[in-house]
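*Asks:* predicted structure and sequence below. I'll ask about it afterward.
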Amino acid sequence: MYATRSRYHDMMASVKDFIKTHSVPQDLAERVLNYCPKDMKADMCIHLNRTVFNEHPAFRLASDGCLRSLAECYSEFVQ
C-alpha cells in the first residue's frame, strides 16, 4: 500500500515541479492537477486504503458507498 501511495505522491511532485519550472499559468495548473474525474479519484482512494478496509473489522460490513466516502475523506485528511 505504501509503495503505491509513494509512487502517486512522487508523480504529483514531478507534475508540480514541472508546473513551477515552466511557469504554467495558475488556471491551467489547477486544471492539470484536478484533471482526474471524481469517480476515478474515489476508486484510487479506495485502492490506496484497501489494506485498512480489508483487514480492520470495523469496515467488514460497510457498503461500497460508505467505503468510497471514507476513503475520500481519509485521503483529504492525510494530504
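*Replies:* Happy to help now that I have it.

*Asks:* every contact and neighbour count from this point should use C-alpha atoms.
*Replies:* Will do.

*Asks:* pull the distance from the lengthiest helix in the chain to the chain's centre.
*Replies:* Taking DSSP state H as the criterion, the chain has its longest helix at helix 2-21. When distances are taken as CA atoms, centre = their mean, to the nearest Å, helix 2-21 is centred 12 Å away from the chain's centroid.

*Asks:* what is it packed up against?
*Replies:* helix 38-48 (3 or more CA pairs under 8 Å, 6 or more residues apart in numbering; DSSP states H and E).

*Asks:* got the buried residues for the helix it packs on?
*Replies:* For helix 38-48, the neighbour count (16 or more other CA atoms under 10 Å) marks 41-42, 44-48 as buried.

*Asks:* what angle sits between that helix and helix 2-21?
*Replies:* 140 degrees (axes from the mean of the first three to the mean of the last three CA atoms, to 10 degrees).

*Asks:* for helix 38-48, the distance to its chain's centre please.
*Replies:* The chain centroid and the centroid of helix 38-48 are separated by 6 Å under CA atoms, centre = their mean.

*Asks:* nearest spatial neighbour of the residue nearest to the spatial centre of the chain, skipping sequence neighbours?
*Replies:* Nearest to the mean C-alpha position of the chain, by CA atoms, centre = their mean, lies residue 45 at 4.9 Å. With CA to CA, 6 or more residues apart in numbering as the criterion, residue 45 has its nearest non-adjacent residue at 5.2 Å, and that residue is residue 71.

*Asks:* included below, for side-by-side comparison, is a second structure:
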Amino acid sequence: MYASIFGNVSAIIQRLYSGTARYQIQMLRVKEFIRFHQIPNPLRQRLEDYFNHAWNYTNGIDMNMVLKGFPECLQADICLHLNSVLLKNCPAFKDASEGCLRTFSMKLKTTHAPPGDIITHRGDILTSLYFISRGSIEILKDDNVVAIL
C-alpha cells in the first residue's frame, strides 16, 4: 500500500516538474526573441506579460494543436461545444442551422488578452470581429474611457 501512495506522489511531483520545465523553456525562448530583436522595455514587458497570462490560462497547452490531432468532424463537434454559449446567446445566430453553426464555430479563433492590453488602435484596419466571452473591455477615445463592455 505504501508503495502505491509513494508511486502516486512521485508521479504528481514529476508532472509538476515537467510543467515547470516546459514553462521555463518557453519563457527562455520569449526572452531570446526579445534579446535577438532588441525589443525595447515597454514592449518587452507586454510580451512577457502576455506569455505569462496565456500560460496561466492554458497551462501551456496549445489548443489549436490539440484540435488538429482529431478528424475534422470531431473538431467541428468540439468547436461547437466550446463556442456554444456564444452561439446560443448572440441573437445573430438564433436562426442558423446546426450545420452553419458547426462550420462557423470552426472558423472562430480564441484569443486571450491580458488586463490592460490594447486589442486595436485608432486607425487600424480591422480584419476580425471580436466576441468578448469572458472579462470586460474598455473603449477609449482620446485616452478617456467612454464605455466598458
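*Replies:* Looks like it arrived, so ask away. Computed from a prediction, not measured in an experiment: that's the story for all the values here.

*Asks:* can you give me the TM-score here?
*Replies:* Remark: TM-score between the superposed chains equals 0.53 [TM-score structural alignment, normalised by the length of structure 1]; 53 aligned residues with a CA RMSD of 2.6 Å.

*Asks:* where does the aligned partner of residue 58 of structure 1 in structure 2 land in three-state SS?
*Replies:* Counting by TM-score structural alignment, residue 58 of structure 1 corresponds to residue 92 in structure 2. Following DSSP: H, G, I helix; E, B strand; the rest coil, residue 92 of structure 2 is assigned to helix.

*Asks:* how much space between residue 92 of structure 2 and residue 50 of structure 2?
*Replies:* Distance, residue 92 of structure 2 to residue 50 of structure 2, by CA to CA, to the nearest Å: 31 Å.

*Asks:* tell me where structure 2 has strands.
*Replies:* 138-141, 144-148 (DSSP state E).

*Asks:* tabulate those strands (a markdown table), appending mean neighbour count and distance to residue 42 of structure 2.
*Replies:* Listed next are the strands of structure 2 as a markdown table, based on neighbours: other CA atoms under 10 Å; distance: least, CA to CA, whole Å:
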| stretch | mean neighbour count | distance to residue 42 of structure 2 |
| --- | --- | --- |
| strand 138-141 | 12 | 20 |
| strand 144-148 | 10 | 21 |
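
*Asks:* re the thing from before, residue 92 and residue 50 of structure 2: who's more crowded?
*Replies:* Each of residue 92 of structure 2 and residue 50 has its neighbours counted (other CA atoms under 10 Å); residue 50 has more, 17 against 9.

*Asks:* alignment lookup: that one to structure 1.
*Replies:* So, by TM-score structural alignment, residue 50 of structure 2 is left unmatched.

*Asks:* residue 109 of structure 2 versus residue 50 of structure 2, what's the distance?
*Replies:* 17 Å.

*Asks:* same question, residue 78 of structure 2
*Replies:* Taking CA to CA, one finds residue 78 of structure 2 at 13 Å from residue 109 of structure 2.

*Asks:* picking that back up, what does the longest helix of structure 1 contact?
*Replies:* The contact list for helix 2-21 of structure 1 (CA atoms under 8 Å, 6 or more residues apart in numbering) reads 29, 48.

*Asks:* that helix: which residues count as buried?
*Replies:* Result for helix 2-21 of structure 1 [16+ other CA under 10 Å]: buried residues residue 19.

*Asks:* before we move on, back to that, what residue in structure 2 is paired with the residue nearest to the centre of structure 1?
*Replies:* Residue 45 of structure 1 maps onto residue 79 in structure 2, by TM-score structural alignment.
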